[in-house]
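Colleague: predicted model and sequence below, questions to follow.
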Amino acid sequence: MTASTLGRLFIDGALLAFLVGVAVQGARIRRNTSGSSLTIAIVGLASTFAAVVVMQVALLTHNFDLAYVAENNATFTPTIYSMTGMWSALEGSILLWALLLASLLVVVIIRYRHDVADRVVQWATLVFFAVAAFFVGLMAGPADPFVPNLIHSSQGAGPNALLQNNPLVAAHPPLLYAGFVGFTVPFVFAVAMLITGRVDERWPIRLRQWTVLAWGILSVGIVLGAWWSYQVLGWGGFWGWDPVENAALLPWLTATAYVHSIIVQDRRGLFRVWNLSLAIATFALTILGTFFTRSGVLQSVHAFSSSTLGPILIAFFAITVGGGTALIAWRGDRLRSPVGVDAALSREGLFVANNILFVGFAIVVLVGTAFPLLYEAINGGQVTVGAPYFSKVSVPVGALLLSLMALAPLAGWRKTDRHVLWSRVRTSAWFALAVVVVTWLAGIHRPALLLAYFLAAAAAGSALRTLSGSVRSARQRGDHWLRGLLGPTAGGMVVHLGVVMLSLGIISSTTLATKTEVALAEGQSTVVAGERITYLGLRDVHSELRDATELSVRVNGQSPLHPAITTFHGRDGQTVGTPAISSNF
């Protein structure tokens, strides 16, 4: 049996299993009976996993009888990039997505196996099976990864040069997909709660861990992607506001808003409509991001070639948004919170401001990303929206978010007297002022940069004060002090510290960078921004995979650095520039 036949057989088996899951769950709900669908989900997962194995074996053995392998692999492709070739193009990426989705479905069913009689769990399982069937169905139709190769190929084209130039290709895309898939859990339960009318605080609070997990995985994926971009010369640094970068950022922004607002629902019973809307919107934005990435409608170095997936994905997005909106409108009478925000100067009031900023910025990014597509559809012409548009908004939003990070953790619930809040913030403010003074003495005098450092230091001071309070409370209870660093509050403050460090890196690298061009003969030196750079020469490097020209430069007498221009064999000789990076604390 050929790899094409075997792979399609497993895809069809997975699709059949997930459709059976939808039918069985629907019958149970209709008959008001209960039971576990674990066996059906495991069959779907096993079939999907088997399809992945077939694809990986074909890639590792360079089986060019599959068109996907011939287009994204070559006899000279290293093993690691042969394996990652599965998500180097459209069809293989959908296969990886389906595997992650099937795995998560099994985990969710096992996690709530004792709640199979709960109508919320029953409906959530049905919707989850339907989502899994949709993605597997894409492979049974327009995104078939097992199409046979009708053109003989003895060598293969190889992956895109950018996808075999850095080992982060093994981590960045899978983490992004895992984060996207993780948001399916809060989505299916939000839909289930709305269908059943069970919109109290029990299920949203139980689901917070799933959202935090998906948000954390997506955050790591985005950071690794930024790190990868930083290591590719000519790409634009760690973030270029590329349409597909933005597609990953959009659900992250709404999920970040949700992670914060669900805390208020847990504590005060507020934001029921808002939180359900955010859960649905976050999942919908993962579908929209998939549309941007895999339909070919937007120009991007990340985007895959044009395909027939576009109309299908946009229809699924419309159904998700339209259906979610209709359910919220239907259950509007049950979604009213029993209380409201008592004062703007309170923790929940500041959380409202936090959510407005995140969701507002998501709208700005969405408009800027989709505008070229809308403009072309309406006027027939082409227009681009570049980094200046996004930067004009991201800078003030970042400053306001750092301000909220400095205030919100120290504010009380319901209402906070401004004098009491100042007494709590005062230490952080003095610490931030000291940081500004040290920065000034170090020779940095730009007002905007000093303000940014002040806000970042104030946010760090607030997080450290909250962590120290948690440690003190643990000691007073007789627990080990490390117990004070556990729990959602302390975890949130650790994340805040990470955001502060990331902000400082972004602020410094974008404002203190020096760019210049110099011409040096071998052995000559020059000074750039106080750094002595010596040109040591260049050499040509040839291998079966690539041809490269490497420079050798020494900075301040340290070990040589080797920036390179590399031309990869296959795909008409794509060329990639790789900078040399010297980094330390």
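Modeller: Right, received. Where do you want to start?

Colleague: going forward, measure contacts between C-alpha atoms and count neighbours the same way
Modeller: Will do.

Colleague: what helix or strand is the residue positioned nearest the centre of the chain located in?
Modeller: The residue lying closest to the centre of the chain (Cα atoms, centre = their mean) is residue 218, at 3.4 Å. Per DSSP states H and E, residue 218 falls inside helix 208-230.

Colleague: from the contact counts, what lies against that helix?
Modeller: helix 172-182, helix 184-196, helix 243-268 (3 or more Cα pairs under 8 Å, 6 or more residues apart in numbering; DSSP states H and E).

Colleague: which strands or helices does the longest one pack on?
Modeller: Okay, so that is helix 243-268. Judged by 3+ Cα pairs under 8 Å, 6+ apart, helix 243-268 is in contact with helix 202-206, helix 208-230, helix 272-294, helix 347-379.

Colleague: could the ones you listed be laid out in JSON lines, adding distance to residue 34?
Modeller: Listed next are the helices and strands packed on helix 243-268 as JSON lines, based on distance: least, Cα to Cα, whole Å:
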{"stretch": "helix 202-206", "distance to residue 34": "19"}
{"stretch": "helix 208-230", "distance to residue 34": "24"}
{"stretch": "helix 272-294", "distance to residue 34": "26"}
{"stretch": "helix 347-379", "distance to residue 34": "38"}
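
Colleague: the structure to be compared is supplied as follows:
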Amino acid sequence: MAALDIPFFGTLVLCLILVSASYTMAVAMGAGQGRPHLLPSARWGTYATCALLLVAILVLAYAFQVHDFRIRYVARYSDRSMPWWYLITSLWGGQDGSLLWWSFLLSGYTFFAVRWLRGRYTELQPWVIATLMSILIFFAILMLFAANPFATYIRTTPGDGEGLNPLLQNYWMAIHPPVLYMGFVGWSVPFAILVAAMVTGRLGNEWVRAARLWSMIAWTFLSIGLLLGCLLSYEELGWGGYWAWDPVENASFMPWLVGTAYLHSVLIQERRQMMKVWNVFLLFLTFFLTIFGTFLTRSGLIASVHSFARSDIGQYFVWYMAFLLIAIAALMIWRLPKLKADNEIESLVSREFAFLLNNWVLLGMMVFVLIATTFPLLSQWVRGEEVTVGPGFYNKWMVPLGIVLLFLAGLGPLVAWRKATGSKLLRAMAFPVGAGVAVGLL
């Protein structure tokens, strides 16, 4: 591939991604509306879209390796002195490339999800494909019209690049962002399965079973990504140690909190056919928070040592998030009769209620972090001046909530389903409490 062709070819591939994803979504929707013979075409369209995204990421990686500084993104995040491994991490070191990386990982999830769905959950497949393609369409539009990683300089091409931020020239940068993105992007698949279940009306345990594997994969990657982020922050001076309640750290923490609540709550639905509306809400909110976190990182509205510079892509995210809210609200209202619980909580001393309390605490923690994170914006709008809150404010409230959550995590498995008596609960608690006290005294 001649170096001269890279910017044009890369942009052409982005255009083809948009066309291919749009075609695939349309065909998949047709397959879901009584034309099952279109489903194989939707699958092949999915594979083609995924292949195009692989080509796009390889083209950008090649542009970094050959130092094609006509491409603004390459010039801003690399220079000729950087070793090849830092040139690879530059792929996600800036805004435009990170959006392409987000899309590339989503294409990988989509490919394996479609392969996994083949032969099972037949009625859900078309709408899963259509939903995943709609997400890819949004990011393709974003890259083509607001954050093209292949955009070039209009006048003068620099002889050398600006180089990657020294804070990002750390071996953890080769691991932490990809793993964290795997967690963020991974929630797209359970969300797509949920949308498919809502559209088809198959709202029993089928969609829960279909989403279980992908939810666990996404939650695991997000958990590991958060831990790796703590290590990265600790090694970089001025980043606040392991955890400083930085807005972008919080943006990753919020979907983890809600995703954790969902993974606990959905157990109640599987066993007792309860909390169906609640589980739909939690899963949607988890996915929504991954989009919100991506917006928060890239809009530049809130100052952070992790965030990218202020840009124009914020308005695209605002419109997309508004669309998501309206669409899921409409689906929930439409399917509300099918989301009625078959059973109710019979006692406050039961595993169901303990899990519900667990959910309330996790959701309360998320709401607190959300308000504290966006408080500078809220204060600017209300009072006309920006007011920030520091780590001390977070710790004052989150530590007590964390202690309550830890207590509930230990209590929940000890309580019986349906209804537990006080005497049985005390007997069940005797050994773990005694062991805990003994360990504490040692």
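Modeller: Structure's in. What do you need? Only a predicted model underlies this, so the values are computations on that prediction, with no experimental measurement involved.

Colleague: circling back: most tightly surrounded among the helices and strands packed on helix 243-268 of the first structure?
Modeller: Greatest average neighbour count among these goes to helix 272-294 (a mean of 23), per mean count of other Cα atoms under 10 Å.

Colleague: give the aligned range of that helix in the second structure.
Modeller: Using TM-score structural alignment, helix 272-294 of the first structure corresponds to residues 276-298 of the second structure.

Colleague: mean distance, that stretch to its aligned residues in the first structure?
Modeller: By mean Cα distance after the TM-score superposition for the first structure, the fitted stretch 276-298 of the second structure averages 0.6 Å away from its aligned residues in the first structure.

Colleague: now what about that stretch, what contacts it?
Modeller: With Cα atoms under 8 Å, 6 or more residues apart in numbering as the test, stretch 276-298 of the second structure has contacts from 95, 184-185, 187-188, 190-191, 194, 248, 251-252, 254-256, 258-259, 261-262, 265-266, 269, 302, 306-311, 313-314, 317, 321, 324, 328, 332, 336, 339-341.

Colleague: narrow these to just the buried residues.
Modeller: Buried members of the contacts of stretch 276-298 of the second structure, scored by 16 or more other Cα atoms under 10 Å, are 95, 184-185, 187-188, 190-191, 194, 248, 251-252, 254-256, 258-259, 261-262, 265-266, 269, 302, 306-308, 313-314, 317, 321, 324, 328, 332, 339.

Colleague: before we move on, back to that, turn the helices and strands packed on helix 208-230 of the first structure into JSON lines, columns for distance to residue 18 of the first structure.
Modeller: What follows is those, written out as JSON lines (distance: least, Cα to Cα, whole Å):
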{"stretch": "helix 172-182", "distance to residue 18 of the first structure": "16"}
{"stretch": "helix 184-196", "distance to residue 18 of the first structure": "15"}
{"stretch": "helix 243-268", "distance to residue 18 of the first structure": "26"}
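
Colleague: relative to residue 578 of the first structure, which of those helices is closest?
Modeller: Shortest distance between residue 578 of the first structure and these, using Cα to Cα, is found for helix 172-182: 18.0 Å.

Colleague: other SSEs contacting that closest one?
Modeller: Counting contacts by 3+ Cα pairs under 8 Å, 6+ apart, helix 172-182 of the first structure is packed against helix 90-111, helix 208-230.

Colleague: want to throw those into a markdown table with distance to residue 554 of the first structure?
Modeller: What follows is these, written out as a markdown table (distance: least, Cα to Cα, whole Å):
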| stretch | distance to residue 554 of the first structure |
| --- | --- |
| helix 90-111 | 41 |
| helix 208-230 | 20 |
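
Colleague: nearest to residue 125 of the first structure, of those?
Modeller: For those, the distance to residue 125 of the first structure is smallest for helix 90-111, at 7.4 Å, taking Cα to Cα.

Colleague: ok, residues contacting the closest one?
Modeller: Residues from elsewhere that reach helix 90-111 of the first structure, judged by Cα under 8 Å, 6+ apart: 36-38, 41-42, 44-45, 48-49, 52, 68, 85-87, 125, 128-129, 132, 135-136, 138-139, 143-145, 174, 177-178, 181-182, 185, 294, 304-305.

Colleague: out of those residues, which end up buried?
Modeller: 36-38, 41-42, 44-45, 48-49, 52, 68, 85-87, 125, 128-129, 132, 135-136, 138-139, 143-145, 174, 177-178, 181-182, 185, 294, 304.

Colleague: strands along the stretch 451-585 of the first structure, start to end?
Modeller: Under the criterion DSSP state E, counting those that start in this stretch, the stretch 451-585 of the first structure contains strands at 525-528, 531-542, 546-555, 564-568, 575-578.

Colleague: for the fourth one, name the packing helices and strands.
Modeller: This points to strand 564-568 of the first structure. Looks like strand 564-568 of the first structure contacts strand 546-555, strand 575-578 (3+ Cα pairs under 8 Å, 6+ apart).

Colleague: which residues in the second structure does it match up with?
Modeller: The aligned range for strand 564-568 of the first structure is empty, by TM-score structural alignment.

Colleague: how is the nearest residue to residue 273 of the second structure once chain neighbours are set aside assigned, secondary-structure-wise?
Modeller: Nearest residue to residue 273 of the second structure in three dimensions, chain neighbours excluded: residue 342, at 5.5 Å (Cα to Cα, 6 or more residues apart in numbering). Classification of residue 342 of the second structure using DSSP: H, G, I helix; E, B strand; the rest coil returns coil.

Colleague: and for residue 342 of the second structure, the neighbour number?
Modeller: Using other Cα atoms under 10 Å, residue 342 of the second structure has 11 neighbouring residues.

Colleague: and if you look at residue 424 of the second structure?
Modeller: The number of residues packed around residue 424 of the second structure, counting by other Cα under 10 Å, is 13.

Colleague: cool, residue 311 of the first structure as well?
Modeller: By other Cα under 10 Å, the residues close to residue 311 of the first structure number 12.

Colleague: now the counterpart of it in the second structure: which helix or strand?
Modeller: Alignment note (TM-score structural alignment): residue 311 of the first structure maps to residue 315 of the second structure. In the assignment (DSSP H and E), residue 315 of the second structure maps to helix 314-335.

Colleague: what's the answer for residue 134 of the first structure, then?
Modeller: Secondary structure from DSSP H and E places residue 134 of the first structure in helix 119-140.

Colleague: quick one: list the elements packing against that helix.
Modeller: helix 3-31, helix 90-111, helix 184-196.

Colleague: element containing residue 301 of the second structure, please.
Modeller: When elements are assigned from DSSP H and E, residue 301 of the second structure belongs to no helix and no strand.
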